[in-house]
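[1] based on what follows, work out the 3D shape:
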Amino acid sequence: MNKSVVIGAIVVLLAAGGYYQFSYKPAQEAVAAAAQKAEADAAAAKAAADEAAKKAAEEAAAAAAATEAAATEAAAAAGDAAAAATEAAGDAAAAAGDAAAAATEATTEAAGEAAAAATEAAGDAAAAAGDAAATATEAAGDAAAAATDAAAAALDPANFNADGVVALIDGSSLDAATKATLKTAVEAAKSNPALVADTIAQVKTALGM
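    Modelled structure (predicted):
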């Protein structure tokens, strides 16, 4: 009986060893291989992720550099534009100042010339008026002298001319009644030469001569 037990135990051990060799060990090896493969895949995935992250960081840095360069260039361009605008505004202001100064100078010069011309014209007009007044005064004096001479000639008894004496009476400022009386006396002297001297004296008195 002990021999049978030993043989049975040996058979069981052999069966267990066979099961381990043909079932359990291959499963362990498969698990180990799978774990190793998973670890390799994980390492490869990690390396790919690291590479992608590195590439993304490089691209982001390049984009940031390009953006910074563009911003710097834009700022420089804006500064140049502002400087140009400031210079243009300064030039425009200077040109406006020059134009205003020129206009003021031209206006002042024109006003001075106009004032001088007006003064000269006024002087010429005054001189002309003076000359005209002197001429008129002289003419009036000549006319008065001529009238006086004509009146004296007309009232000369030696050169008695009834028509001339009547014309002298009509041209005087005597009233109508006095003129009528004098002209009646002249007409009487025309008919009677003896009355000429008295009539002439009467006319002279009336005329204030």
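[2] from now on I want contacts and neighbour counts done on CA atoms only, so please keep to that.
    Will do.
[3] tell me the secondary structure of residue 79, please.
    Following DSSP: H, G, I helix; E, B strand; the rest coil, residue 79 is assigned to helix.
[4] any idea how far it lies from residue 55?
    36 Å (C-alpha to C-alpha, to the nearest Å).
[5] likewise for residue 142?
    Distance of residue 142 to residue 55, computed by C-alpha to C-alpha: 127 Å.
[6] point to the residue nearest the middle of this protein.
    The residue lying closest to the centre of the chain (C-alpha atoms, centre = their mean) is residue 96, at 9.1 Å.
[7] quick one more, to check against the first:
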Amino acid sequence: MRELAMTQRDLGTVKTERDRLTAQLSDLKSQHDRLKSELADRDADRGRFSQKISALEVERDQALQSKNSLFARLTEVVASVSPSVLPAPAESSPKNFPRQPKRSHPASLVQGIPSQRARYIGSSPRRSASPDPFDSRSSSSESSEDSDPKDSSSDETDDSLLAALSSSRSTARRRNTSSPKKPSSTPTPPPVNVDSSSPEHEPQ
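    The predicted structure is shown next:
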């Protein structure tokens, strides 16, 4: 009896194990079927993608052919254009023109222009008529001007201007010394002392 009970117990466990394994097998079969359907879908997608890729390759080839034909037509048009239609070259810049020689002033105009020293003496009346004996620059400039034969006319005009300036200054000094300073005609009034304590201001 004991052995029979053990065998029945073992038989029950075997059955339960068998049922569990059959359930796992059915699950695996369902997963297998699902994976097969997914694989079929992937194959279909791959076929569609390959068709799209082939269509894009055809469009690329057509675009390359149209581009090559357009470039060939453009080169033909450029080659067929006549030179008269092209724009004229730009004019040369005025920098390339030869420079004209400078005009030289005639000798008559150069002689007629007064010297800078005469203009300076005529425009500045404050300059002293008599030269400074301690000024080496004035003596050297006068000696160099006297030694230059080209400025003889300017030296004569300078001497005459210096003489006229000295005479006018001497007459002005004589007039200033001869005429004394006149007093002012309006006498200054005496200061008024206003004092409240003085008898003149007391009320009568």
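[8] TM-score for the pair, please.
    The TM-score (TM-score structural alignment, normalised by the length of structure 2) is 0.38; 85 aligned residues with a C-alpha RMSD of 1.7 Å.
[9] coming back round to it: what about the residue nearest to the centre of structure 1, which helix or strand?
    Under the criterion of DSSP states H and E, residue 96 of structure 1 resides in helix 25-154.
[10] quick check: what element follows that helix along the chain?
    Counting by DSSP H and E, the element after helix 25-154 of structure 1 in chain order, helix or strand, is helix 162-170.
[11] so what touches the following helix or strand past that following helix?
    Next in sequence after helix 162-170 of structure 1, counting helices and strands by DSSP H and E, comes helix 176-191. By C-alpha atoms under 8 Å, 6 or more residues apart in numbering, the residues outside helix 176-191 of structure 1 that reach it are 162, 165-166, 169-170, 195-196, 199-200, 202-203.
[12] list buried residues within the residues you listed.
    When these are checked for burial by 16 or more other C-alpha atoms under 10 Å, the buried set is 162, 165-166, 169-170, 196, 199-200, 203.
[13] quick one: those as TSV, columns for distance to residue 154 of structure 1 too.
    Output for those, formatted as TSV (distance: C-alpha to C-alpha, whole Å):
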residue	distance to residue 154 of structure 1
162	9
165	6
166	10
169	11
170	13
196	12
199	12
200	9
203	11
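[14] out of those residues, flag the one nearest to residue 72 of structure 1.
    Of all those, residue 170 has the smallest distance to residue 72 of structure 1: 113.8 Å, by C-alpha to C-alpha.
[15] OK, contacts around that closest one?
    residue 179.
[16] just flag the most distant two among the buried ones among the contacts of helix 176-191 of structure 1.
    170 and 196 (18.4 Å).
[17] and stretch 108-118 of structure 2, how far apart are its ends?
    Start-to-end span of stretch 108-118 of structure 2 (C-alpha to C-alpha) is 18 Å.
[18] run through who's touching it.
    The set of residues external to stretch 108-118 of structure 2 that reach it, using C-alpha under 8 Å, 6+ apart, is 154, 157-158.
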